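# Sequence first, predicted coordinates after that:
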Amino acid sequence: METENSNNNNAFKSRPIPSPITHLSFMASQIWLRIVAAATSVTAACLMFNSRQSKVLFGTDLDARYSYSPAFKFYGMMNAVACAFSVLSLLPVFSLGRKFSNSINYFFLFLHDLMIVLLLAGGCAAATTVAQIGKYGNSHAGWMPICDNFGKFCHKVAASLILGYVSLFCYLLLTVISANKARQVPV
């Protein structure tokens, strides 16, 4: 009986309890990365939703708009969703601010962050593919590049994509941090 109790006590002693500085850095990184992710994703969505340019070429009015591409629409919507979930996820992060939270809460935060990473990665990949075709064309399919004629449109799309990838990187960091915290916190 004595050895069984000492084994149980050793099991609890072997799990390190995070220091207040570690917990404080976790909270600060969660809050700031979520704010940066929300700001970059809302800016990326606004840039994408406002990317349009009209031009007269050879006597014909031509338009370049984000809404002409389903990939650009998907990208804009995924950034808007990521922004909304970034702001909403601040509430559970503040509730996790208690010093000794259950690890299942951190696991749910990890799942949330992973879901947003997947949505942002899909949106960024789709929009990057269409942007690459718009910039360079595809001679095998007979698609001509449009960025030579619609530079303003292409610059807005490029800026939106850069911000989208910054948001994706922030959420990737949040996913790693949340997974690490879920692994460390005692049940």
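That came through fine.
# only C-alpha atoms for contact and neighbour calcs from this point on.
Will do.
# For Thr40, give me its contacts.
Taking C-alpha atoms under 8 Å, 6 or more residues apart in numbering, we find Thr40 in contact with Leu163, Gly164, Val166, Ser167.
# here's the one I want to compare it with:
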Amino acid sequence: MALENGTKSDLVLDSKYAQIKTKLVKQLPLALRWLALMATTTAAIGMGLNKQSKTSVVAIVGTQPISQTFTAKFQQTPAFVYFVAANAMASFYNIMLVLLRPFFKGRENALCVHILDLVIMVIVATGAAATSSMAELGKDGNVHARWNPICDKFSAFCLHGGMALISSFAGTLDLFVLNIHSLVSLHRSVQGQQPVDPSV
């Protein structure tokens, strides 16, 4: 009798565990999309508002110092402009998918969403990669080309840019995991194992 009760309670626990696991797996795409949305939005805003001015003495005429104000802002570097545009586009795309989620059901829509997710992931990844190369140049300069580093002079600009870059790479990682989940769901759907769940 005790063994039967133990078996029944084990079955109930297994059933509850399976239900919780199914719910978590169903909510994973939406959670990943929200994370990607927050990361790319943070990256776009962080870099878009990134600006620092510094006044330096450039010459001394007699005893009178002549100062000039230098400003570092993201618009001065095409890679940073592309970075802001790429992350803003990804943010807009993800918010639209979250809002229009009920309309994206079925295998055909899931395939379209998966392809668009791949495109957006590539755009965000290339924006982050281009910005990384410029960030390294700003931090270390280039001895061979005789380009001096600027991060020793514009430390706040470089710090905010670095934080935006980290956020963008986090968004890329979220989109990558989302694409893997979408691919697995589509594969299972084609194999007839389960109904397709578009990653929205």
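All right, it came through fine. Note that this is a predicted model, so its numbers are computed, not measured.
# one step back: from the contacts of Thr40 of structure 1, which single one is nearest Phe72 of structure 1?
Looking at the contacts of Thr40 of structure 1 and their distance to Phe72 of structure 1, the nearest is Gly164, at 11.9 Å (C-alpha to C-alpha).
# quick one, helices of structure 1?
Shown for structure 1, the helices assigned by DSSP state H span residues 2-14, 20-49, 70-88, 90-95, 103-136, 151-184.
# At the geometric centre of structure 1, which residue do we find?
The C-alpha lying nearest the average C-alpha coordinate of structure 1 belongs to Leu168 (C-alpha atoms, centre = their mean; 3.4 Å).
# how about that residue, what's its match in structure 2?
Taking TM-score structural alignment as the alignment basis, one finds that Leu168 of structure 1 is matched in structure 2 by Thr172.
# so that match sits right up against Leu37, yeah?
No - with the criterion set as C-alpha atoms under 8 Å, Thr172 of structure 2 and Leu37 do not qualify as a contacting pair; they are 10.3 Å apart.
# Now the buried members of the contacts of Thr40 of structure 1.
Among the contacts of Thr40 of structure 1, those classed as buried by 16 or more other C-alpha atoms under 10 Å are Leu163, Gly164, Val166, Ser167.
# Tell me the spacing between the counterpart of Ala141 of structure 1 in structure 2 and Phe80 of structure 2.
Applying TM-score structural alignment, one finds that Ala141 of structure 1 aligns to Ala145 in structure 2. When distance is defined by C-alpha to C-alpha, to the nearest Å, Ala145 of structure 2 is 21 Å away from Phe80 of structure 2.
# what do you get for Arg101 of structure 2?
31 Å.
# Which one of these two is surrounded by more residues?
Neighbour count, other C-alpha atoms under 10 Å: between Arg101 of structure 2 and Phe80, Phe80 has more, with 25 against 14.
# Surely Gly164 of structure 1 touches Ala44?
Yes - Gly164 of structure 1 lies in contact with Ala44 (C-alpha under 8 Å); the separation is 5.7 Å.
# Find residues that contact each of these two.
Common neighbours of Gly164 of structure 1 and Ala44, counting by C-alpha under 8 Å, 6+ apart, are Asn79.
# And for the closest residue to Val87 of structure 1 other than its chain neighbours, the neighbour number?
Nearest non-adjacent residue to Val87 of structure 1, counting by C-alpha to C-alpha, 6 or more residues apart in numbering: Ala38, 6.6 Å away. The number of residues packed near Ala38 of structure 1 is 24, by other C-alpha under 10 Å.
# do the one 4 residues further on as well
Val42 of structure 1: 25 surrounding residues under other C-alpha under 10 Å.
# my guess is it contacts Met77, does it?
No - counting by C-alpha under 8 Å, Val42 of structure 1 stays clear of Met77, with 9.9 Å between them.
# What separation do you get for the equivalent of Pro78 of structure 2 over in structure 1 and Val130 of structure 1?
Under the alignment defined by TM-score structural alignment, Pro78 of structure 2 is paired with Pro70 of structure 1. Using C-alpha to C-alpha, one obtains 9 Å as the distance from Pro70 of structure 1 to Val130 of structure 1.
# same question, Leu118 of structure 1
19 Å.
# Please apply the same query to Ser29 of structure 1.
Where Val130 of structure 1 is concerned, Ser29 of structure 1 sits at a distance of 33 Å (C-alpha to C-alpha).
# so who does Asn50 of structure 2 touch?
Under the criterion of C-alpha under 8 Å, 6+ apart, the contact partners of Asn50 of structure 2 comprise Lys73, Phe74, Phe157, His160, Gly161.
# Distance check, the closest residue to Thr40 of structure 2 other than its chain neighbours against Ala145 of structure 2.
Of all residues beyond its chain neighbours, the one nearest Thr40 of structure 2 is Asn87 (4.9 Å), with distances taken as C-alpha to C-alpha, 6+ apart. Counting by C-alpha to C-alpha, the separation of Asn87 of structure 2 from Ala145 of structure 2 is 30 Å.
# Looking at these two, which one has more neighbours?
Regarding Asn87 of structure 2 and Ala145, a neighbour count based on other C-alpha under 10 Å identifies Asn87 as having more, with 33 against 7.
# What does the more buried one correspond to in structure 1?
Pairing criterion TM-score structural alignment: the partner of Asn87 of structure 2 within structure 1 is identified as Asn79.
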